[in-house]
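Peer 1: sequence isn't available, so here's the structure alone:
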């Protein structure tokens, strides 16, 4: 089933609901004391953090909670006892659409687009966790819908609003290392699985609605220790591996600072595909068209998995200093800029030595490196934008392009060592066999 058909049949069109007009103008009309009524789809793990930080805004009222796991739902309800609870986001949207102003989507990756698109079809602003979608076709569709409807949107990359990442963006755009020709980024996380798919099945916990957890993905038997609650990131039908988890965060600052679009070529070095789990170690090499801040083209190399990154002269630090576990290195015509992940000061390296930098001229104020105070900023930016105060800095127009870049790397992992050529205008590969992974059929559930 395609995505448009899914939205029509997913409980909204089937219930005869007409598309409701956006409530944003009404909220703006109420003035500065307006309140934003939020509904949260997925309230376990990261969803719980999203719920906490969205609701910490003084003008938010949490009116609906939705989760396929009753334990998650019960814990969230204790924090917001006045909210209505649901297992199925389609039912929530059908029953409460006129009582909801904005939707927060914090589910596993494979449900991001189905839930977010259903909300946007009702003209609701959406905050959606990263990566924005599971398929490239979904990213393109979410970007299209958000832009056509003029909706407030935000992808959940909180560090986008943190001091050090904003500072690094300003440094690069100020030409501190000149035109950038290469970026190397890395994470040693292991959101992969080199073993086979599990055999057999286990009883589904009474607290879990397995059909709703699977959602639009293919039906498979439940197996304890896989899938829910946290294993899904490793699996190709539900997550996007380490590249989709940490890559989005670590890619974000270089991608934003250099004003990149999607790449022209992608090549992934990894083990042969299993069709079930992502490889545990990946090296992904992208080539991007040039921008005002890069050379004529930009080379980008991503490393993930145990032991990453390998030793490389581009990553050597002064005095033999050890690299941080995660981070990015910009290489330009005048030196290198090292950005550890996360909440650490960017460092300028010229001729093998650290150089002093004047940060005050960039007007960011005193550095703040406290997650408790910095974390909510990205969420509050979304709430304020919904209330007509300012704009978001990671809308779907941006998040979809960044996510597309990430997803092209995971697709290249199905063709190890082969360079894939991406036509951004046609949204397809020159290598026809790779195009089957740009989208997927939606199961009726």
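Peer 2: Thanks, I have the structure now. Just so you know, these numbers come straight off a predicted model, no measurement behind them.

Peer 1: CA only for contacts and neighbour counts going forward, please
Peer 2: Noted.

Peer 1: now the helix ranked longest in the chain, how far from the centre of its chain.
Peer 2: Counting residues, the longest helix found in the chain (DSSP state H) is helix 396-412. Taking CA atoms, centre = their mean, to the nearest Å, one finds helix 396-412 lying 9 Å from the centre of the chain it belongs to.

Peer 1: ok, residues contacting the next helix or strand after it?
Peer 2: Per DSSP states H and E, the first helix or strand lying C-terminal to helix 396-412 is strand 420-423. The contact list for strand 420-423, computed with CA atoms under 8 Å, 6 or more residues apart in numbering, reads 263, 264, 265, 266, 267, 412, 428, 429, 430, 431.

Peer 1: if we go to 10 Å?
Peer 2: 262-268, 286-287, 408-409, 411-412, 428-432, 434-435 (CA atoms under 10 Å, 6 or more residues apart in numbering).

Peer 1: list the contacts for residue 271?
Peer 2: Residue 271 neighbours (CA under 10 Å, 6+ apart): 194, 278, 279, 280, 281, 282, 413, 414, 415, 416, 417.

Peer 1: of those residues - the most surrounded one?
Peer 2: residue 278 (31 neighbours; other CA atoms under 10 Å).

Peer 1: please tell me how far that one sits from residue 194.
Peer 2: Distance from residue 278 to residue 194, counting by CA to CA, to the nearest Å: 7 Å.

Peer 1: okay, one more to line up with it:
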């Protein structure tokens, strides 16, 4: 029977209840945090030539982590975990000697001493519990974007990562790429001038899943290979529906973070990293009609970032989804925007920036003709920022061996970056009101209602969480 609490503001209470529940059901060794050897917390290279890797959620998106870990010459894939063994079949076949699990708690209980690093590739609602459990067991952890489902979860993962000192990484391809590095170099060299506005637009969710006035399933369907209880994890009990799993969960508040959470950690990294935006000072949003189960069919969000040491003037960032796009941007031709289904336009005082790649690649100074002229005349600055040289999976694995934190590690970058993205979900619940956010206090200062949506709207099933860390 699940143990549900009514207030998740006290993490100590969660962890203590969780420990009592889990010790009764799965043995005493699964979630005990202990002092780690220096190599296991990224202080020295591992004594062995290879590190042992586990993948939680090895079907679906997790196959990328399976493949990249398998292609890394200093990694052994020793454990594969997925609640849907049918969908995970390809990964199982690729590594037939890896131990197979449905429950990550059982995996850590049985193989805790044999795993060095973990990839968390579950749906959004299970990112926080699985990653917290991994770090509680002293494992370096890679977590797919958007790191967590709520603002509070991002900050709690930051606290745990800082306390444990483990190597961490949020998996967003763009941060390992050259795009934001090039834009920062152009900006630092004075080619762009002052940044005024950043516009991001996407065709999600319409292309891949639906959002809008969708009702909670009332009839239980056959879940097939999916262990539905384990799939739900910390989320409320409800009937299984193929409209939710295995793929379309992103459109539902219990599990996903809408099109903004899905793509925001790709798009928004470009300006966030290049211009040192930090947490927003104001957020305003509009949306179509919404119920208490699914995210709205369409939303627009405006973030404002106050001046800081990286940018001397306020910067506004606009988010459009469901095929909405910006109009009448200064010095942009509308057809350049309209013919791009997923894109970014950065309006600056000297030269603009355009990116037609959802992952921040292929950036260009706009107009394109001027960019070509700058390249021909060698007027673009030479690279000054270190390049990753590879994908985020390999950046993480190299960090586990060398002790060097990846660029998108939780403590220094991805917790606050993902928190910024997820703050854009709050106007769905408090629409058409300018919400003022205090980054030091980590709360909205002009809306008690808005602060209610920084945490989960439901009570966690605490047996899926580790003990207090």
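Peer 2: Structure's in. What do you need? Remember, it's a predicted structure, so these values are computed and weren't measured experimentally.

Peer 1: out of the contacts of residue 271 of the first structure, which one sits closest to residue 134 of the first structure?
Peer 2: residue 278 (13.6 Å; CA to CA).

Peer 1: so residue 113 of the second structure sits against residue 134, correct?
Peer 2: No: between residue 113 of the second structure and residue 134 there is no contact under CA atoms under 10 Å: 12.0 Å.

Peer 1: residue 298 of the first structure sits in which helix or strand?
Peer 2: Using DSSP H and E, residue 298 of the first structure maps to strand 294-304.

Peer 1: now the strands: where do they sit in the stretch 251-400 of the first structure?
Peer 2: Per DSSP state E, counting those that start in this stretch, the stretch 251-400 of the first structure carries strands over the ranges 265-269, 282-289, 294-304, 327-332, 335-340, 347-350, 353-355.

Peer 1: CSV for the ones you listed, including distance to residue 374 of the first structure?
Peer 2: Formatted as CSV, those follow (distance: least, CA to CA, whole Å):
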stretch, distance to residue 374 of the first structure
strand 265-269, 34
strand 282-289, 31
strand 294-304, 26
strand 327-332, 19
strand 335-340, 17
strand 347-350, 21
strand 353-355, 27
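
Peer 1: where does residue 18 of the second structure sit: helix, strand or coil?
Peer 2: Here residue 18 of the second structure is recorded as helix under DSSP: H, G, I helix; E, B strand; the rest coil.

Peer 1: so it sits against residue 461, correct?
Peer 2: Yes: at 8.5 Å, residue 18 of the second structure counts as touching residue 461 under the criterion of CA under 10 Å.

Peer 1: what touches both of residue 278 and residue 194 of the first structure?
Peer 2: 234, 271, 272.

Peer 1: which of the residues you listed sits closest to residue 303 of the first structure?
Peer 2: residue 271 (13.7 Å).

Peer 1: corresponding residue for residue 244 of the second structure in the first structure?
Peer 2: Mapped onto the first structure by TM-score structural alignment, residue 244 of the second structure lines up with residue 227.

Peer 1: which SSE is the nearest residue to residue 256 of the first structure once chain neighbours are set aside in?
Peer 2: Leaving aside its chain neighbours, residue 256 of the first structure sits nearest to residue 169 (7.2 Å; criterion: CA to CA, 6 or more residues apart in numbering). Element membership of residue 169 of the first structure, judged by DSSP H and E, is helix 163-173.

Peer 1: which strands and helices lie in contact with that helix?
Peer 2: helix 248-257, strand 335-340 (3 or more CA pairs under 10 Å, 6 or more residues apart in numbering; DSSP states H and E).
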